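> could you work out the structure for the sequence below:
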Amino acid sequence: MPEVAGDGQEVKLVGAWYSPYVHRVAWVLKLKGIQYEFVEENLRDLNKKSSFLLDCNPVYKKVPVLLHHGKPIVESLFIIEYIDETWKHNPIFPTDPYDRAMARFWARLMDEMLLEGSKRALCAEGDQLKKEIEQVSDAMEVLEGMKKGKKFFGGETVGFLDVAFGWTTIWLEAIEEVAGVEFFNRDKYPHLDNWKSEFKQIHVVKDSLFPMEKLVRFFKKYRQSQLKLAAEK
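Reported below is the predicted structural model:
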């Protein structure tokens, strides 16, 4: 499909290369063929966030931010819903109201259990690390059951939940290596393993994945800095 510029208006995505929240928005824009400008935000120093980001997202001061018609939309799952409702072609959300509501529910729950849990595990040790591993494992069990019998979470084609969970295909593996844990056991989660392979072959995903080594290096530095801060308290 030829790219569309979205009502003739400039579309910008404010983000950071390592953010799974940013990548899920970028995947949806690419799946719909929407031209956009990526504005890289340096978030490594939390005290040096740009005035541009603070103007766009004064409440959370986080990426991603989508700018359309000059108006900012924040929080990745809300951004994806906005994109899907604004550009109707190549729909991402289910058409059935019940299925849409359940997709929103599972996406939010997995962000809380799996994404945030694995991020906490990255900077945890001892009993806290065990607690986070248990929570992530519970979430993986749920996803394995949801995926059973389907090519993608939405059926035969990529949908909202695939995009929402797509970060697990690379970020989770990098966190495992840095934290020295195992979340993704291929024997325990065969359906998720098959989905992971299928999802990574989608052209907009495959073309946007960066070397694992780069993400591992970034996570190692982040883990070291956070553990150092915790030790100084």
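> contacts and neighbour counts: CA atoms only from here.
Fine.
> now the one helix or strand Lys131 maps to: buried residues?
Here Lys131, judged by DSSP states H and E, is contained in helix 126-147. Along helix 126-147, these residues count as buried under the neighbour rule (16 or more other CA atoms under 10 Å): 129, 131-133, 135-137, 139-140, 143-144, 146-147.
> to compare against the first, here's another:
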Amino acid sequence: MAKQKEVKLLGVWLSPFVCRIKWVLKLKQVDYENIEEEDLFNNKSELLLSSNPIHKKIPVLLHNGKAIVESLNILEYIDETWPQSPLMPQDPYDRAMARFWAKFADEKFITATFEAFASEGEKQNKAIGLAVECLGFLEEQLQGKPFFGGETIGYLDIALGWAAYWLQVWEEVGSMEIMDPIKFPSINKWMNNFVESSVIKDNLPPRDKMVLVLTEYRKILAGFYKV
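Below is the predicted model:
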């Protein structure tokens, strides 16, 4: 088990990308120090700016003083550094597919979902349609399995974990529906399996606080996503 002083995570509590890293560190029983950014919009910390000078974004994993950035990249780094409870499939083809769908989710699914959350009218409807289309592709990947990783949580489950929790909050705050449990029964079952896993359940942001913060955040975003 890594000593706490060796591993530090720089992020914010509300970020699904940061929570990905918290989940995998907990799954692998790696002790770490959580460092919360106070103001990402107006006053990024010197630690963040020096650790990620190119993108200036969270999360950042600091391991023995070395910075690793980009959440999917961090997941693979952790999986290779601490091999207990492996996330990645052993088969090379399965690993390639897990990376593909994780990238698809980040580039297509979460982008469409967030735009739907932040917009209204026709723009929101279009984004909802794209998000629903993404869910259809992901539904096919489960094929009745409890997790994308099979019988246990794997890399793709962690990468998609935001959808099992954040999506419902975004739907509530954005007055929209993307996830239809009748249309996507496998995804619906996976969501329940994921959030009920003890490691995940114990490391989720408080929903009430999320609703309050995201309601205000959506007002700010309204100017950027005008119809």
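> the helix holding Lys131 of structure 1 aligns to what range in structure 2?
With TM-score structural alignment applied, helix 126-147 of structure 1 matches the range 121-142 in structure 2.
> equivalent analysis for stretch 98-116 of structure 1, please.
So stretch 98-116 of structure 1 sits over residues 93-111 in structure 2, by TM-score structural alignment.
> which parts of the matching stretch are buried?
Buried residues in stretch 93-111 of structure 2, counted by 16+ other CA under 10 Å: 98-99, 101-105, 108-111.
> in CSV: those, plus secondary structure and distance to Trp23 of structure 2.
Listed next are the buried residues of stretch 93-111 of structure 2 as CSV, based on DSSP: H, G, I helix; E, B strand; the rest coil; distance: CA to CA, whole Å:
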residue, secondary structure, distance to Trp23 of structure 2
Ala98, helix, 17
Arg99, helix, 18
Trp101, helix, 19
Ala102, helix, 16
Lys103, helix, 18
Phe104, helix, 20
Ala105, helix, 18
Lys108, helix, 23
Phe109, helix, 20
Ile110, helix, 18
Thr111, helix, 22
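> those residues: which two are farthest apart?
The distance between the two most remote of the buried residues of stretch 93-111 of structure 2 (CA to CA) is 18.7 Å, for Ala98 and Thr111.
> rewinding a little: how about TSV for the buried residues of helix 126-147 of structure 1, with distance to Glu156 of structure 1 added?
Listed next are the buried residues of helix 126-147 of structure 1 as TSV, based on distance: CA to CA, whole Å:
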residue	distance to Glu156 of structure 1
Leu129	36
Lys131	35
Glu132	32
Ile133	31
Gln135	29
Val136	26
Ser137	26
Ala139	23
Met140	21
Leu143	17
Glu144	16
Met146	14
Lys147	11
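> which one of the residues you listed is nearest to Arg217 of structure 1?
When these are compared against Arg217 of structure 1 (criterion: CA to CA), the nearest one is Leu129, at 20.3 Å.
> now the closest one: how far from Ala174 of structure 1?
16 Å (CA to CA, to the nearest Å).
> ditto for Ala103 of structure 1
From Ala103 of structure 1 across to Ala174 of structure 1, the span is 26 Å (CA to CA).
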